[in-house]
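Chemist: below are the sequence and a predicted model for it; my questions follow.
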Amino acid sequence: MWIRSLHTYGRLIKFSHTIFALPFALSAALLAHRQTPLTARTLLWIILAMAGARSAAMGFNRLVDRRFDALNPRTASRPSVTGEISVRAMGLLVLLSSALFVLSAAMLGDLCLKLSLPCLMVLFFYSYTKRFTAGSHLVLGFAIGLAPVGAWIAVTGSLDGRILLLSAALMTYIAGFDILYACQDVDFDTSAGLHSLPSRWGLTRALAFSSALHVLTVLALAAMGLAFHLGGLFFALLALISGLLLVEHRMVRPDRLEAIPVAFFHVNSVVSVLLFVAVWLDLRLS
């Protein structure tokens, strides 16, 4: 019974999608290890903070968007819509996940604790942005892009401007593939009065902008590699990441939107993990 419940909650918050941002945060922690030793305790609290923040944000999104999700054929089977998970249970999930995030931040130091509530506010704010701006994809990118900064501060207790390059890479990476994902809902968003770049600009221009964002992702990662004096192995794997992003954008076209699920999850999960491997191997072998 409890296994079924865990599976249902996992479907609600798409826990598997943690694979997109967590490797970026862990990469930041590894880079910070050059300056301040990364302990197993700190690593554990970083992972718990990521899990708490993401679960809180996704739970809140499902809670406030359930009216729209019920009308959208693609999302009508979500547990938040079908009644598998009640409104009260979703509220409790958001509360407990937020508490886990704040507790984890407190265990990571005073600065992390001070930044935890503003971070949650940004994450929650995103859920309302589709109601009034087509730039919601960029807001999502900014919110998730805070993860590497948080991981760096968790290890070092301070901020280094170089880590902002990794945050910029994550921001543009997330925003770019969120635009791809939104292409599935262009007709519904238009009819429901929701805002997105595909519904505002059309599929062709939105896909082109997504491609441009992912070019910026690669450039930001390259700049980060130079700033942290990473070696040839990192840049070789970055070339592979660039190739995967190119494949993603070759897969998804206005007349081939059925490729979005594969491009969204499978390609992007490989990209994220490959980035972590690139940083880890380069630091370990240098």
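Modeler: Sure, I can see it.
Chemist: from here on, contacts and neighbour counts on C-alpha atoms
Modeler: Noted.
Chemist: how about residue 195, secondary structure?
Modeler: Assigned by DSSP: H, G, I helix; E, B strand; the rest coil, the conformation of residue 195 is coil.
Chemist: wait, it touches residue 127, no?
Modeler: No. If you go by Cα atoms under 8 Å, residue 195 and residue 127 don't touch, sitting 11.9 Å apart.
Chemist: so where do the helices sit in the stretch 101-250 of the chain?
Modeler: With DSSP state H, counting those that start in this stretch, the ranges of helices along the stretch 101-250 of the chain come out as 110-129, 136-156, 163-182, 186-192, 197-201, 203-227, 232-251.
Chemist: next one for the comparison:
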Amino acid sequence: MSAAESPRPNRLRLMLEMIRFSHTIFALPFACLALLMAMQLPASDGDRVAVGWPALAGLLLCMVFARSTAMAFNRLVDQRYDAENPRTAGRHLPAGLLSRSEVTAFALVCAAGFVGSCALFLPNWLPLAGSLPVLAFLCGYSLAKRFTSAAHLWLGVALSLAPICVWLAIRGSSVIAAPADLLPALVLAAAVALWVTGFDIIYACQDEAFDRQAGLQSVPARLGAAGALRLAAVCHLGMLVCLLLLPLTASGLGWGVVYYASVALIAGLLIYEHRLVRPDDLQRVNTAFFNINAIISILLLVAAGIDSWLI
């Protein structure tokens, strides 16, 4: 079969590759951890929250649609920069594997899917009321590097919305009755925000020269790779502090040895992650970014689940 006669690549598969659908694993375990916590603690009426299949389906759909919308929007607005950057020139839009109209349609469908999924939680109106502001914040990250070097923190906060939104979707009435009920989710969200900020700074070190040349305000472009890696280490230290404080935010969690052992392991993994990357050697950034961070998120969820089961 000649090249002209070869079958057209599957468009959905190309879309999923473009948005790196497999990377959903970074945020999903923290959303599941928030769900576990929300179900474990008593609600405002003293009973534990019962979560049915419609709510579980709604949470999963919201996670998938929100991230897909934000990633598609990112590829659209960054197409010119991606084409100019040798590291990203092979991405789907610059390479012509997908058209702008296709990616735009995909983003709009995913945005509509996210809003529709938020409606599954009615009569709890909080998810639906917050759906458009959340989408706006998620998509805003793609523009942030044009005007602030805090873009990495913006991404961290964007991903940290996952545990907060899960909490509001499951325990909305308790939060309305007592806003302090949101504290465990906020501490978990702070851990996620610092974790993501740190590893996004590490990842951005690959583009230090390009960002500086293009006028993009990343932390590596501003501080250099060495300064950026030091800031990333501070962020990850802050993450560990938040994880240590998390069980103290609600006595009903009852997490103990297994959870704290996982935090110790996570500390070791973060140290290893930072030892993999040096200002003059960024060849192992992908190992640090993908493999280790996936292990960290899953490890924390599994440990908390075991401790919850042992109570």
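Modeler: Nice, I can see it. What you see is a predicted model; the values in this text were computed from it and never measured.
Chemist: picking up where we left off before, which one, of the helices of the stretch 101-250 of structure 1, ends up nearest to residue 44 of structure 1?
Modeler: Within the helices of the stretch 101-250 of structure 1, the stretch nearest residue 44 of structure 1 is helix 136-156; the backing value is 11.0 Å (Cα to Cα).
Chemist: quick one: that closest one to helix 110-129, angle?
Modeler: 170 degrees (axes from the mean of the first three to the mean of the last three Cα atoms, to 10 degrees).
Chemist: post-alignment, helix 136-156 of structure 1 versus structure 2, mean distance?
Modeler: On superposition with structure 2, the mean distance recorded for helix 136-156 of structure 1 (mean Cα distance after the TM-score superposition for structure 1) is 0.8 Å.
Chemist: still on that earlier bit, how about JSON lines for the helices of the stretch 101-250 of structure 1, with mean neighbour count added?
Modeler: Listed next are the helices of the stretch 101-250 of structure 1 as JSON lines, based on neighbours: other Cα atoms under 10 Å:
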{"stretch": "helix 110-129", "mean neighbour count": "17"}
{"stretch": "helix 136-156", "mean neighbour count": "24"}
{"stretch": "helix 163-182", "mean neighbour count": "25"}
{"stretch": "helix 186-192", "mean neighbour count": "15"}
{"stretch": "helix 197-201", "mean neighbour count": "20"}
{"stretch": "helix 203-227", "mean neighbour count": "19"}
{"stretch": "helix 232-251", "mean neighbour count": "17"}
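Chemist: tabulate the ones you listed (CSV), appending distance to residue 74 of structure 1.
Modeler: Output for the helices of the stretch 101-250 of structure 1, formatted as CSV (distance: least, Cα to Cα, whole Å):
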stretch, distance to residue 74 of structure 1
helix 110-129, 18
helix 136-156, 19
helix 163-182, 11
helix 186-192, 10
helix 197-201, 16
helix 203-227, 18
helix 232-251, 20
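Chemist: residue 27 of structure 1 is nearest to which of those?
Modeler: Of the helices of the stretch 101-250 of structure 1, nearest to residue 27 of structure 1 by Cα to Cα is helix 136-156, at 7.6 Å.
Chemist: which part of structure 2 matches the closest one?
Modeler: Aligned using TM-score structural alignment, helix 136-156 of structure 1 spans residues 151-171 in structure 2.
Chemist: and if you look at stretch 18-29 of structure 1?
Modeler: Following TM-score structural alignment, the aligned partner range for stretch 18-29 of structure 1 in structure 2 is 24-35.
Chemist: what residues does that stretch touch?
Modeler: Contacts of stretch 24-35 of structure 2 with the rest of the structure, by Cα atoms under 8 Å, 6 or more residues apart in numbering, involve 63-64, 67, 159, 162-164, 166-167, 170, 185, 188, 192, 293-294, 297-298, 301, 304-305.
Chemist: tell me the contacts of the counterpart of residue 62 of structure 2 in structure 1?
Modeler: For residue 62 of structure 2, the aligned position in structure 1 is residue 49, judged by TM-score structural alignment. Residues in contact with residue 49 of structure 1 (Cα under 8 Å, 6+ apart) are 100-102, 104-105.
Chemist: give me the element residue 49 of structure 1 is part of.
Modeler: For residue 49 of structure 1, the host element (DSSP states H and E) is helix 40-64.
Chemist: name the next helix or strand downstream of that helix, please.
Modeler: Downstream of helix 40-64 of structure 1, the first helix or strand assigned by DSSP H and E is helix 66-71.
Chemist: now that following helix on structure 2. Mean distance?
Modeler: Looks like 0.3 Å for helix 66-71 of structure 1 (mean Cα distance after the TM-score superposition for structure 1).
Chemist: and that helix, what other elements does it pack with?
Modeler: helix 79-82 (3 or more Cα pairs under 8 Å, 6 or more residues apart in numbering; DSSP states H and E).
Chemist: corresponding residues in structure 2 for the helix it packs on?
Modeler: The aligned range for helix 79-82 of structure 1 in structure 2 is 92-95, by TM-score structural alignment.
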